[in-house]
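> give me a 3D structure for the following:
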Amino acid sequence: MVTTQRTATPLPPPTERRRLRVAHSLTQGQLAARLGVSRATVRAWESGRRVPDGSDGEAYAGLLSTLARPTDPQAPAGKASGPVPEGTPAAPEPLTPAQAFDALYAFCAPALVRQTYLLTGRRDLAREVVEQAFQQAWQRWPEVARDRDPAGWVRAVAYDCALSPWHRFRPRYRHPEPPPTDPADRALLHALLGLPPAYRRTLVLYDGVGLDLPETAAETEASTPAAASRLTHAREAVAACLPELADPAELHRRLLELASAERLRAARPTVVRTVGERRNVFWTRAAIAFTVTIVGATTLTLRTAPTHYEAPIAPAQAVRGVPPRAALGPLSGEEIALRRKLRQSEASGPERLMPDLR
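Down below sits the predicted model:
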């Protein structure tokens, strides 16, 4: 009787299996090709519906052990409680934050640049948003390192930056870039860019990256029925432009080919970390300078402000109660005689009084 041997390496939980695959930027189809099984089998293993066993389970456990060894930043470096048997490999040393970040960047950045190119159709913008996403990850590395899916965290930030509507107002991105040289790739990219951003993101995550529907819905911040509706409409729109891509498997293959056709290379992880640290220093100094300016302006205002209350000068007002000026009426006889006398006096002049000097 043939007995099935148990795997020497225990299998991690289903969620950890998926996390290890995504952390290395592997799709379910690529992982299935390595193991020689179908994509549906890998999806069932990661969802927990089936338990890997036999030779396939042995190969799957070995592959997961290999994936977890260099890239898992949260793997504890435990010490053996007893004597170590001869021939047992030494436990790996714990990675420093910089080493863990560099490992995550080395495995995720190349594939992420190609994915963001499918979202934007711009090569320079794809590199830029991926570098910005990893710079934010380095700034918040303790939080990202403890996340159950660091690669998903970075991917979500990169996709948000790539689909930002403010890029259209930047001078360097106002004009379109040269399209792919292959007519088939050019037609597929044109069909992708014609989709609404939410539909395009859902299609790339499901048919390009290989996430399942609940994971796609969670990353796009939508419900599962809404994500399914977006995926259906996106596939129909692409199939209307390219009928040969009505098959989801063919669409998945063509998306991978389009992303791999462009020679897109990400910057080195040390450069990304250095630029991110310099940017942090710049904004920290800018915040300090702004705070000092506000404090100085407040101090100057307090020093120059008056120490007592001065009543304001009341505005001018018209004086009331004065009788109006009356018009002149007819003169009496005495007034006429007086006026005649005064006029005659003005003609001859008044008598002058001479001082007596005696």
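> alpha carbons only for contacts and neighbour counts from here, please
Noted.
> longest helix of the chain?
Counting by DSSP state H, the longest helix found in the chain is helix 269-304.
> give me the buried positions along it.
Residues 269, 272, 273, 276 are the ones in helix 269-304 that count as buried (16 or more other Cα atoms under 10 Å).
> apart from its chain neighbours, what residue comes closest to the last one?
It refers to residue 276. Distance criterion Cα to Cα, 6 or more residues apart in numbering; nearest residue to residue 276, sequence neighbours excluded, is residue 135 at 5.0 Å.
> just checking, that neighbour touches residue 269?
No - with contact defined as Cα atoms under 8 Å, residue 135 does not count as touching residue 269 (9.6 Å).
> number of nearby residues for residue 72?
20 (other Cα atoms under 10 Å).
> wait, residue 148
Number of residues near residue 148 (other Cα under 10 Å) recorded here: 14.
> figure out how far the next helix or strand after the longest helix of the chain is from the centre of its chain.
Downstream of helix 269-304, the next assigned helix or strand under DSSP states H and E is helix 333-348. From the chain centre to the centre of helix 333-348 is a distance of 101 Å (Cα atoms, centre = their mean, to the nearest Å).
> kindly report the same for stretch 141-151.
Worked out by Cα atoms, centre = their mean, stretch 141-151 lies 17 Å from the chain centre.
> alongside the first, I'd like the structure of this one:
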Amino acid sequence: MTQSPAPPLPPPGERRRLRERGALTQDQVAARIGVPLKTVRAWEAGRTAPRGRKRDEYARLLAAFAEPGPGVTAGRGTDGTETTEPLERQTPPDAEPSEADPANGTMTPAQAFEALYTFCAPALVRQAYLLTGRRALARESVERAFQLAWQRWPEVAQDRDPAGWVRAATYDYALSPWHRFRPSHRHGEPPPADAADRVLLDVFLRLPPPYRRTLLLHDGVGLGLPETAAETEASRRATAKRLLHAREAVAERLPELADPSGLHRRLTGLAAAERLPTTKPTTVRVNGERRARFWTRAAIAFTVAVIGATVLTLHTAPTRYQQPVPAGETVQGVPPKPAPGPLSFEQVILRDKLRSQPQNGPERLVPEAR
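This is a model prediction of the structure:
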């Protein structure tokens, strides 16, 4: 019995897209093929090419992601947990559930959006939970990111990495410093049940947000250093320093996690231990449309109010300029001083008192003859 020939190896730019479609990290691909992590990174970057048996295994692994089964995406999530999640039923059975090419003529924009959400949302919720330590904020961050993606869907659909676009938006919202002013942020959430997970989450959350994000992307999600630097909008040198300092801070409290592979397994286990359900993609999309309509109407109402206030000001403002009266000239238009009327009984008594005793009191001045 002869073995079927290995499929052709896709170009370097396609290898990473197929791996992400299969929801595998570079560490997981390296473990399956039996090569070091840096070798997989070099294959995806095009610096080297696999040969022999490794090439055949690598090509078959990528080919399996190029033609997924109808209606199901199976594999490991970007956080390392096993996932087998059904796509939305309105997706045609022969449609390819790929977030990288939704406009392939067989999927409507809404179907492509929901396929992307079904593929990425469960893993992104776990990642956002590791970044914030808050379950509600993690779900909210993912929903807001996908609502923003739906508002900019033409841009996201044409992006070379839609999953990375949504992940960056999720991280930005989750790490926003404005959350600390929310009343719900003042109350903490129940920590993980396992004591070791509580310690790891506490150590991870004590890192500065840029270090936390860099460590999660590189050692948690499995991105390479160039991809991590690009997503965090930092130079490679700065990203490498953040990664090094973050690893040192974690290893100082947890020496057994000095190895990046061990840290990856612990982060994966910590995220997988939490029950973090996601909202239905249709609900997220509809809520995003409602939010967009609300803010559009609010902006229109504010604009109308400003225009109305401007028109009222112009209508009530003086139509001509009145010059001030120069010094030394008589002021015209002043009404004449009216004649005094009769005094009341109290006023008459006060007048007589002032006339009879003009010298009394420090407020009166009496002229003296000289």
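> and the residue nearest the centre of the first structure?
residue 161 (4.4 Å; Cα atoms, centre = their mean).
> now that residue: how far from residue 74 of the first structure?
27 Å (Cα to Cα, to the nearest Å).
> residue 112 of the first structure now?
22 Å.
> looking at these two, which has the bigger crowd around it?
Neighbour count, other Cα under 10 Å: between residue 112 of the first structure and residue 74, residue 112 has more, with 25 against 14.
> the more buried one matches what in the second structure?
In the second structure, residue 112 of the first structure lines up with residue 124, judged by TM-score structural alignment.
> do residue 199 of the first structure as well
That one, residue 199 of the first structure, aligns with residue 211 by TM-score structural alignment.
> neighbours of its match, just the number please.
Neighbours around residue 211 of the second structure, by other Cα under 10 Å: 22.
> what's the nearest residue to it if we skip its chain neighbours?
Nearest residue to residue 211 of the second structure in three dimensions, chain neighbours excluded: residue 242, at 5.3 Å (Cα to Cα, 6+ apart).
> what's the spacing between the alignment partner in the first structure of the one you found and residue 197 of the first structure?
Mapped onto the first structure by TM-score structural alignment, residue 242 of the second structure lines up with residue 230. Going from residue 230 of the first structure to residue 197 of the first structure by Cα to Cα gives 10 Å.
> which of these two has more neighbours?
Between residue 230 of the first structure and residue 197, residue 230 has the larger neighbour count (other Cα under 10 Å), namely 21 against 17.
> by contact count, what packs against the helix or strand the more buried one falls within?
Following DSSP H and E, one finds residue 230 of the first structure within helix 224-241. If contacts are counted by 3 or more Cα pairs under 8 Å, 6 or more residues apart in numbering; DSSP states H and E, helix 224-241 of the first structure sits against helix 183-193, helix 197-203, helix 213-219.
> now residue 52 of the first structure. Nearest residue, chain neighbours left out?
Residue 52 of the first structure's closest residue in space is residue 45 (Cα to Cα, 6+ apart), at 6.6 Å.
> the one you found: what's it in contact with?
14, 51, 52 (Cα atoms under 8 Å, 6 or more residues apart in numbering).
> which one in the second structure is aligned with residue 277 of the first structure?
By TM-score structural alignment, residue 277 of the first structure lines up with residue 289.
> same deal with residue 348 of the first structure?
Aligned partner of residue 348 of the first structure by TM-score structural alignment: none.
> how far away is residue 348 of the first structure from residue 341 of the first structure?
On the measure of Cα to Cα, residue 348 of the first structure and residue 341 of the first structure end up 11 Å apart.
> which one's more surrounded, the two?
residue 341 (11 against 8).
> now that one: how far from residue 59 of the first structure?
142 Å.
> and for residue 46 of the first structure?
Plainly put, residue 46 of the first structure is 15 Å away from residue 59 of the first structure if you go by Cα to Cα.
> okay, those two: which has more neighbours?
Comparing residue 46 of the first structure with residue 59 by other Cα under 10 Å, the one with more neighbours is residue 46, at 21 against 17.
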